[in-house]
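[1] okay, predicted coordinates and the sequence, questions at the end:
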Amino acid sequence: MAEAHQAVAFQFTVTPDGIDLHLCHEALRQVYLSGLHSWKKRFIRFKNGVMTGVYPGSPSGLLVVLVGYVSTTKYAKIDPSLGIFTKLSTHLPISKYVTEEGQRIVGGVLVGTGLWITVTFVMRNILKCLLSWHGWMFSRHGSLSLKTKIWLVLVKLFSGQKPMLYSFQSSLPRLPVPPVKDTVRRYLESARPLMDDEQYKRMEGLAKDFEKNLGPKLQWYLKLKSWWTSNYVSDWWEEYIYLRGRGPIMVNSNYYAMDFLFVIPTSIQAARAGNSIHALMMYRRKLDRAQIKPLMVLNTIPMCSSQYERMFNTSRTPGVEADVLQHVNESKHIAVFHKGRFYKVWMFYDGRLLLPREIEQQIERILMDKSEPQPGEEMLAALTAGDRVPWAKARTQFFSRGKNKQSLDAVEKAAFFVTLDDSEQRFDPDNPVQSLDSYGKSLLHGKCYDRWFDKSFNLIVFKNGTMGLNGEHSWADAPVIGHLWEHVLSSDPVRLGYSEDGHCKGNPHPNLPGPQRLQWDIPEECQTVIDSSLKVAQALADDVDMHIFPFNDFGKGLIKKCKTSPDGFIQLALQLAHFRDKGKFCLTYEASMTRLFREGRTETVRSCTIQTCDFVRAMMNGKATREEKLKLLRTAAEKHQDMYRLAMTGNGIDRHLFCLYLVSKYLGEDSAFLKEVLSEPWRLSTSQTPLQQAELFDLKRHPEYVTSGGGFGPVADDGYGVSYIILGEDFINFHISSKHSSPETDSHRFGNHIKQAMLEILELFQLDNKAKDK
């Protein structure tokens, strides 16, 4: 193992004649380059802050206005302030030192600046008003009304030119608080198919009582919060749903993202790590400079970008009662784990980011290291996989001083965490089921001690060159990590590429200092806590029943020919599959985002509706005709789309009820209605992984470069977690999770039901017959 280069700026020896002082010029050079890099970043942050703060105006626009006003003042002899500045200057002590022409110029500058500020302020507020209208979302699929087209033109007109990542933040509207009456009505509608008449009558009574008595009081406080804060949901959601959870975040909260499904660009582990780490650092550079384009719906309507802020240099710090997200503005290193040992790897040298081949060189040094783990070091990361309270207490007791604190800081303040996994994972066409299931489980939990689950994300590179991500959930939602991952996958084989022998392009650096092995002093008492956390984590991991399958019978191409939404089609298939699997309906969670609003995160679409249940019953009824089933399908799909639109536009059910419940707890009020609603289990939890940058992947020319999407663990002990990604026109990948310990669930059985349901629903449209008729 090549240990870290110890650069000493000053060397001295004591001689009879005094002290002989020497300077190490290389060390001073590195200090200079490091300082230069730091000041560059500060300047870029300052510049970005200015650009974002004045958007949709721009400094260049201000310059044009000022030049115009000064020219008018100087050559046309016109006072743009209409004499106001001249009158005011007579009362100022500087008036005697400034000529009349100078006063006119200064007046022109001030008036021009004021006009520019006014125009910018007006444009921003007009844009904010425009973005508060969401009628465009309720247009028929595939068509836009004249009103919507005019609205889109106005949004483009007031959106400015070349927006940066955070340019629209101050123009985004606040998340509205729905009326209690509407939320209660929508809740009762969603609960009706899951309750018998007696249960529903009881719940209806509780709901009406809440709506009339306690609800308005809680709503008043919630509206007050919505006026005072940027988003009335997000801070409470982050704290109470994520950071206050005391159980393991592994499996229960963290999620994963997969590599390409059919190809591995190189089988050399160090090379794959080299390109991927470099691509991640380049993305961070773009992020620091706000050069990433904000996501836009219909290429016009901006979405909130606030979740990107904590993507790098972030770690979840455990606490006894609640965790805290620790974020540092700058980190110049990454933390790497291999065979039970931790390393700190600097990402900069000579004042620049390391190139892919240089990063590969560093990874090679780690892989060649033959040293043994220190006592307690190998299983150390199991602390992040087990319960949070033991980890919080151990962190305070054993990692608050000395070398343990320094090493823990190196991990927690790293840009991100990298695991060089010594196992091999990939899709095997000869054994597709077992290979993908093993791959998914490895990304979700690994060995329970070879990922640092507290980091914002872990890059996992396997021995054969396959890779993936494990993401911590509290700081952001999966689409944000998905955006990063799309950049990495598109950069790796295409833009960066590999040499013919599979190594990163370029040459190793002859003088590059090696990685630094982190040092630990872990007492036996702490090792006991580590062992205990590992047992908890292993029991949780062993219980995960994972099944991943590529569905390539058809994709969104054929679904669109059915004139229905692909997401609605799949959600109906999941409901049909679940009814076949368990013989009953269940409360279903589908994640929807609310990023059309400032600091928006997610909302729930309750996919199990009255209309969906009617359709499923018809499919299970041998006497129902195809026309009847088709009619019910279209009604159910349209209802699903309406609910999705309501969720995205701030009129969902569950976030509002969640916040009302928290207010009731703060006030010391008990609500039987809210308590019962929030205790209902989500036995089917679903999420679509969106492909957000389709332009980065040419799936027609390179269909092999298709990602596998990602997944998450089961939400309920007796339920299923289902994630799916729609890729290209002919491919959908499903990720299913459940628990072996539940006698009611079986992920592979459920997967077969999904395949059957997808094919049965498609058959209703008789596309083959229509093609023959044509």
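    That came through, no problem.
[2] please count neighbours and contacts with C-alpha atoms only from this point.
    Will do.
[3] any idea how far Val50 is from Ile44?
    Counting by Cα to Cα, to the nearest Å, the gap from Val50 to Ile44 is 10 Å.
[4] ugh, typo on my part, it should be Leu762
    On the measure of Cα to Cα, Leu762 and Ile44 end up 53 Å apart.
[5] take a look at this one as well, against the first:
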Amino acid sequence: MEMAKNRNIQNIIPLGAAGTGGRDRAAKFWEEMNKDKINQNSLEFVRSSIFVLCLDENNDNINNDLNQMEKDGMEILYGFGPKNNGINRWFDSTIQLIVSKNGCCGTCIEHSIAEGIVHIKMTEEAMRYANNNFDLINKQQNQNFENNLSIIEPKPLSWVVSEKANLLLEEQIVEFEKLTNDLQLNLLQFKEFGKIAIKGWGVSPDGFMQLCMQLAHFKLHGYLVNSYESATMRRFRFGRVDNIRAATPEALNWVKAMCNQNEGKNLNGNGIDNHLCALEVLSREEFGLENLPEIFRDEIWKEMIRFPLSTSQVSTSPEFINCYLYYGPVVNDGYGCAYNIQLNNLIFAISTWKSDKRTNGISFRLNLIESLKEMKELLEFNE
């Protein structure tokens, strides 16, 4: 900490910004940086680390229109942009531990290595171990610190940044600021019921949540929407995810939608998304974009792989309350909606792009509340 305080502010290069904008530009930046041996060594040091620890300044006075849980989510995801804590990140790292002076803490994960639920379960195990062994860990840390004080010395990394690399870095920062200013989070903590009540009504909690989001979207926009929900394929070797499609004809029928049998088929490896997407990728490599098979040039296919409603259930264990996952929409006119099904309450993290007037996170949140209450009334009436 003392080393960080005493660093030469004028000599700081915001390398954390390299991964904040476009991926092509990030690749060009590191291609330029890797021309220097010093940069190669420093980058390898970062890449070989288990995780990155980000120590943030307070966010208390930023965007007072948000409640504290919303502030914490935005702080952990992107640090409120490059003018605040946003470039105190290394977004290419699989795991970033974010800790702010005001007590805000969480993890920011890079998705390509593993699904969110894998990170969540790992984090829960670490927290559970720390909670159960707090006194012992604290005692051991104090002893080790006193015994090894002279050899505890963080290593500052050296970088040589060319003019070309610096220009790319500046372009990334401009794009990062534009993105962070545009992203909106609306958090819903629904406390009237949760998993226990939903199961008591005899329906699948996840099916209930998916139908609720479809109903909220229908109320707001007047139509069902193509949606994405990850279906874990971890029962298979090297399995990752497929897609559960909630926008089916059956979704218009309450009971059928809540008991949708297609989910089981996808979980068993019989979904269509992975198969067709793999065929498209292979076709692109074999034939090029101009000579793709007709199915992959059809407008229906293009719309089929476009997800205006991107959802994900990442539920935490009962002892970890008020936790949620947060990510942005995957299309301009879409919603991101991660949700946590807890025993007696539900959490939705709704994201939208402010610049696209076709979506409205505040209205979607209100329609979610209305839909939850209406579905509760319907199910209780049928008991």
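    Received the coordinates, thanks. Note that the coordinates shown come from a computational prediction; the quantities given were computed from them, not determined experimentally.
[6] got a TM-score for the pair?
    Once the chains are laid over each other, their TM-score by TM-score structural alignment, normalised by the length of the second structure reads 0.88; 367 aligned residues with a Cα RMSD of 2.6 Å.
[7] for the residue of the second structure most remote from its centre, give its distance to Ile109 of the second structure.
    Using Cα atoms, centre = their mean, the residue of the second structure lying farthest from its centre is Asn147. It sits 40.1 Å away. Per Cα to Cα, Asn147 of the second structure is found 34 Å from Ile109 of the second structure.
[8] same question for Glu229 of the second structure.
    Distance from Glu229 of the second structure to Ile109 of the second structure, counting by Cα to Cα: 18 Å.
[9] ditto for Thr232 of the second structure
    Applying Cα to Cα, the value for Thr232 of the second structure to Ile109 of the second structure is 18 Å.
[10] and the two? which has more neighbours close in?
    Ile109 (22 against 19; other Cα atoms under 10 Å).
[11] show me the contacts for the spatially most central residue of the second structure.
    What sits nearest the mean C-alpha location of the second structure, by Cα atoms, centre = their mean, is Tyr327, with 3.7 Å. Contacts for Tyr327 of the second structure (Cα atoms under 8 Å, 6 or more residues apart in numbering) come out as Leu77, Gly336, Cys337, Ala338, Ser351.
[12] part of a strand, is the last one?
    If I follow you right, that is Ser351 of the second structure. Yes. Under DSSP: H, G, I helix; E, B strand; the rest coil, Ser351 of the second structure falls within a strand.
[13] aligned to it, what sits in the first structure?
    Superposed on the first structure with TM-score structural alignment, Ser351 of the second structure falls opposite Ser737.
[14] with the first one instead?
    When the first structure is aligned by TM-score structural alignment, the residue opposite Leu77 of the second structure is Leu444.
[15] please tell me how far its match sits from Ala537 of the first structure.
    Going from Leu444 of the first structure to Ala537 of the first structure by Cα to Cα gives 12 Å.
[16] more neighbours: which of these two?
    It is Leu444, of Leu444 of the first structure and Ala537, that has more neighbours when counted by other Cα under 10 Å, with 31 against 26.
[17] surely that one meets Gly471?
    No. Contact criterion Cα atoms under 8 Å: Leu444 of the first structure and Gly471 do not qualify, at 9.1 Å.
[18] what about the alignment partner in the first structure of Asn243 of the second structure, how many residues nearby?
    Correspondence of Asn243 of the second structure to the first structure, assessed by TM-score structural alignment: Thr604. By other Cα under 10 Å, the residues close to Thr604 of the first structure number 22.
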